[in-house]
Structure formats: structure tokens, C-alpha cells
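quick one, what's the 3D model for this:
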Amino acid sequence: MTASGRPMRYQTVASPYWPLGTTVKITYGDRSAIGIVDDFGPAEWAVAQHDIPAIVDLSAEMMADLTGARSNSVHVRFQVLSWGAGRVFRGAGTGYDLAMGRG
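Predicted coordinates for the structure are as follows:
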């Protein structure tokens, strides 16, 4: 189960900074997918270990659709389509400004 109480599914996106229920478009190369923030993550240590902070986790299925591999660390583009009204895990930290479109 995810932080939202829903089971993990294709559309599941995790973010430590975006409210649960946020809808986001994720683009890698010429492929895009729409996800919904249903979970929290990655952890602060995981966010900070990348050259560009890792501010979003995708379901394994969405990752495979976009990149061809179920598990990977890649640079993606994102566009928040609508903000959710659910809980937020963290209101500050590594990558926060990037997640909020200020970085």
C-alpha cells in the first residue's frame, strides 16, 4: 500500500514535496506518462546522492515504459498538471526548489 492508502499501480508517483493527489506529466526523451502522487519518497539521502536531486520516484511499470528498464536513475522533465489536496511529507530539503519550479 502507498501513503495514500491505494495499492501501487502504473500511475503511482512518489514525491517527498508534492501533496498526495498531485497530477504530474513525466517526460523522458520523446515518451511521456501521466502520474498521480500516491506515495512519499525518495528518502532525503537518495534525493541528495544524484547530480540533479532525485525528487520523484516512478512505478516500475511507468519507468519501464519510459526508459525500457524497470529500475533506473535517469533525468526526466516534469510538469505539474494539478496540485493535490493531500498530505505533504516534507516542506523543505534537497531538491525542494527544483520540485516547486524554482530551481
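
use CA for all of it now, contacts and neighbours both
Fine.

could I get the contacting residues of the residue nearest the centre of the chain?
Residue closest to the average C-alpha location in the chain (Cα atoms, centre = their mean): residue 56, at 2.6 Å. Contacts for residue 56 were tallied using Cα atoms under 8 Å, 6 or more residues apart in numbering; they are 13-16, 41-42.

what about residue 83, distance to residue 19?
7 Å (Cα to Cα, to the nearest Å).

between these two, point out the one with more neighbours.
residue 19 (23 against 15; other Cα atoms under 10 Å).

I figured that one hits residue 91, correct?
No: shown here, residue 19 and residue 91 do not form a contact pair, counting by Cα atoms under 8 Å, at 9.9 Å.

find residues that contact each of these two.
By Cα under 8 Å, 6+ apart, no residue touches both residue 19 and residue 91.

neighbours of residue 23, how many?
Using other Cα under 10 Å: residue 23 sits among 22 other residues.

nope, residue 72 is what I meant
12.

ok, now which ones touch it?
Counting by Cα under 8 Å, 6+ apart, residue 72 has contacts residue 63.

from residue 85, how far off is it?
Distance from residue 72 to residue 85, by Cα to Cα: 29 Å.

remind me, longest strand of this structure?
strand 31-39 (DSSP state E).

chain center to the following helix or strand past that strand, what's the gap?
Sequence-wise, the next helix or strand downstream of strand 31-39 (DSSP states H and E) is helix 44-48. Taking Cα atoms, centre = their mean, to the nearest Å, the mean C-alpha location of helix 44-48 is offset from the chain mean by 13 Å.

to compare against the first, here's another:
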Amino acid sequence: MQKRATNLVLTGVTGTFMAGMLVAGVAAASGDDTARQQLAPSQQAMAAARPDIANQSNSKQLTSAKKASSKALLTGTTTASYFWDDGSGINGDTGAPAGGKPMQKGLFASPSWPLHTKVRVTYDGRSKVGFIGDRGPGKPSHNGVMLDLDTYTFRYLLDGKKPASKYNAGTGEGHLKGLKYEVLEWGSGPGKKGKPRPFGS
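This next block holds a predicted model:
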């Protein structure tokens, strides 16, 4: 009887210890002092005694999640132009973007990729992540211009600056040649996955 009682006590202590380690690991990984202060004294002692275990476990999880979210499904290079279509009619504005979301920073146009595809673009050491929210460029895509970037992204990639206005990049440069693209997630909208294709093909 005494042995059984001892086993029950040990089981309870072990369960409390494991729960304490789990909570301590979350607090240690988050770096939140408030969360640490809310731990019971025994849990604080465990977190202080073995922070390496908690940090190592959470670090591995964060690294795996980061790799999964940044892994490219498709990479390549192209020439990119810029646009800003918000229904104003300025500079050949054709109206609201085809993807159903309003014109905004980080909204790109592709002649073929599925709408809402998530893509990272890089040029001269600068990168931005955006999504395909419109169709374009039209005829230029038949000459290898396979991405239309919003004006702000275009100017940032060009020289790290802001455009003169949302309709004008404020530079004589109208194209970025050798722009690197990385498809991070295919969108659920209409379009074709894979290498970009000219408009209408």
C-alpha cells in the first residue's frame, strides 16, 4: 500500500515537472518577462535550471517554420515594368485590378500566373514580397517583360527610394532587367502555374 502511494506521488510530481518544462519552454522562447513572472516558483526554477532544453526545442521549430515559408516553388529572372491602376484613368489606367483587391503596395501583375500567387522579387540586393493581383503587362510580355510591379516596389528595388508619385516612379528607368523572382506560394485564382507565359498565350 505504501509503495502504491509512493508511485502515485511520483507520477504526480513527474506530471507537474513535465507541464512546468512545457510552460517554461514557451516563456523562455518568447523572451516575455511577464510570461516568466506568471510561472509558479517551481516552474521558474526549472526554466532557469535548463533554459538550453527549452530554447533548443523552440529554436528548431522556428527554424523549420521559417524554411518552409521561404522555400521557393519556382525561381527565375525576367524584366519588370511598373504600374498603378486604381480607376483614375491616369497613364492608361484600366480600372480596378483583376484579382478583386484594391491597388496597393506589393500588388504585382503577371500575364499568366494564378491570381493571389505570393512572390518575392529581388534586384540589386533589395527584396520585396508581394502577390499577383492583376493581369499584365500586355504586349510587352511577348518581348520578355513578365512582371508589372507596383510603383513603390519598382522604385525601391531600383535605388531604395520612393517614387515621385504613385503613377510615376520619378526616374527615366522604365524597366528592371535581370530581376529575380521566387514563387513562394501559388494562388487559388485563375491562371497557370509554372514558367511565366506571354499575355493571352
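
that older thread, quick check: the longest strand of the first structure compared with the second structure, mean distance?
By mean Cα distance after the TM-score superposition for the first structure, the fitted strand 31-39 of the first structure averages 0.4 Å away from its aligned residues in the second structure.

residue range for that strand in the second structure?
Here strand 31-39 of the first structure aligns to the second structure at residues 126-134, judged by TM-score structural alignment.

check which residues of the matching stretch are buried.
Residues 129-134 are the ones in stretch 126-134 of the second structure that count as buried (16 or more other Cα atoms under 10 Å).

with stretch 17-28 of the second structure instead?
Result for stretch 17-28 of the second structure [16+ other Cα under 10 Å]: buried residues 20-21, 23-28.

tell me the counterpart of residue 24 of the second structure in the first structure.
Checking TM-score structural alignment: residue 24 of the second structure goes with nothing.

how about the nearest residue to residue 24 of the second structure, chain neighbours excluded?
residue 47 (5.0 Å; Cα to Cα, 6 or more residues apart in numbering).

so what does the helix or strand the one you found falls within touch, helix or strand wise?
Assigned by DSSP H and E, residue 47 of the second structure belongs to helix 41-49. Secondary-structure packing of helix 41-49 of the second structure (3 or more Cα pairs under 8 Å, 6 or more residues apart in numbering; DSSP states H and E): helix 2-30.

okay, the angle between the helix it packs on and helix 41-49?
60 degrees (axes from the mean of the first three to the mean of the last three Cα atoms, to 10 degrees).

how far does the following helix or strand past helix 2-30 of the second structure sit from its chain's centre?
Using DSSP H and E, the helix or strand that follows helix 2-30 of the second structure in sequence is helix 33-37. Relative to its chain's centre, helix 33-37 of the second structure lies at 29 Å (Cα atoms, centre = their mean).

okay, buried residues for helix 33-37 of the second structure please.
residue 36.

who touches that helix?
Here helix 33-37 of the second structure has contacts from 24, 27-28, 44, using Cα under 8 Å, 6+ apart.

relative to residue 63 of the second structure, which of these is nearest.
residue 28 (16.2 Å; Cα to Cα).

quick one: residues contacting residue 27 of the first structure.
33, 66, 76-78.

which two in those are spaced the farthest apart?
66 and 78 (12.8 Å).

the more surrounded of the two?
residue 66 (20 against 17).

show me what the more buried one aligns to in the second structure.
For residue 66 of the first structure, the residue aligned by TM-score structural alignment is residue 157.

just to revisit the earlier point, can I assume the residue nearest to residue 24 of the second structure is in contact with residue 21?
Yes: between residue 47 of the second structure and residue 21 there is a contact under Cα under 8 Å: 6.8 Å.

who touches both of these two?
With Cα under 8 Å, 6+ apart as the test, residue 47 of the second structure and residue 21 both reach residue 54.
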